[in-house]
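the following block contains a protein sequence and its predicted model.
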Amino acid sequence: MTTDKIASIRARVQGLLEERGDRQPLLDTDSLFFSGRLDSLAATHLMMLLEETFGIDLAAADFDVTRLDSLAEIEAFVSETQG
C-alpha cells in the first residue's frame, strides 16, 4: 500500500472523528469502534472509502467491521486483500 493511500485513509478517519466532535490524537492502534469513537454510520463511510480507493468488495453480509477497528487493522486488511 502506498504512503499516499495510507495518508488518505488516516485523513478520512480523522475527518470522521472530527465530524463527531472528537479531536483527540489518533494513534495507529487506537480503537475506533469498540471505544465508541466512531459509530455504524462512520463504519459505512469507511467501508465505502476502502471500496472506492482500493477496489475491495465489502458487500458480503458476513463482513466483520471489527477488522477495521484501528488504522493498523485497516492497513493490514487492505494489504491482505491486495495480495
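Arrived safely.

rest of the way, CA atoms for contacts and neighbours
Fine.

helices of this protein, start to end?
3-19, 40-54, 71-81 (DSSP state H).

next one for the comparison:
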Amino acid sequence: MKEHIRTLLEDLLPLVDLDSDFLFAELDSLGVTTILMVLSQEYGIELEAKDATPKNLRSLDSIVEMVNRRLAEK
C-alpha cells in the first residue's frame, strides 16, 4: 500500500519530498485537498477536512496509517 500511495502522490505532487518527516509543512491547501480527495477515491474511504492535520500528513508513513485507520472503520 505504501508504494502505491507513493506512486499516486509522486504523480500528483512532483515537487513535494515524500521522504520528508515534515511533509505537512511542504503542502499548501491545494496539495492537502488533492491528497485527501485522491486517497478517498482510490480506497473508497471518507477523508474530510478534519483529517488534514499535521499528525496525519506529517510523512508518507503517517498518510498510510491514516488510510489504514479509515479502511478499518469501513
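Good, I have the coordinates. Values in this document were obtained by computation on a predicted structure and should not be read as measured data.

TM-score them against each other, please.
Here the TM-score for the pair of chains, by TM-score structural alignment, normalised by the length of the second structure, is 0.72; 69 aligned residues with a CA RMSD of 2.1 Å.

still on that earlier bit, switch the helices of the first structure over to CSV; also include distance to Phe34 of the first structure.
Putting the helices of the first structure into CSV (distance: least, CA to CA, whole Å) gives the following:
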stretch, distance to Phe34 of the first structure
helix 3-19, 14
helix 40-54, 11
helix 71-81, 13
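
mind checking which of those helices is nearest Asp30 of the first structure?
Among the helices of the first structure, the nearest to Asp30 of the first structure by CA to CA is helix 71-81 (7.5 Å).

the closest one against the second structure, how far on average?
Helix 71-81 of the first structure differs from its equivalent in the second structure by a mean of 0.9 Å after superposition (mean CA distance after the TM-score superposition for the first structure).

related to what we said a few turns ago, out of the helices of the first structure, flag the one nearest Ser31 of the first structure.
Ser31 of the first structure lies closest, by CA to CA, to one member of the helices of the first structure: helix 71-81, at 8.4 Å.

thanks a lot, catch you later.
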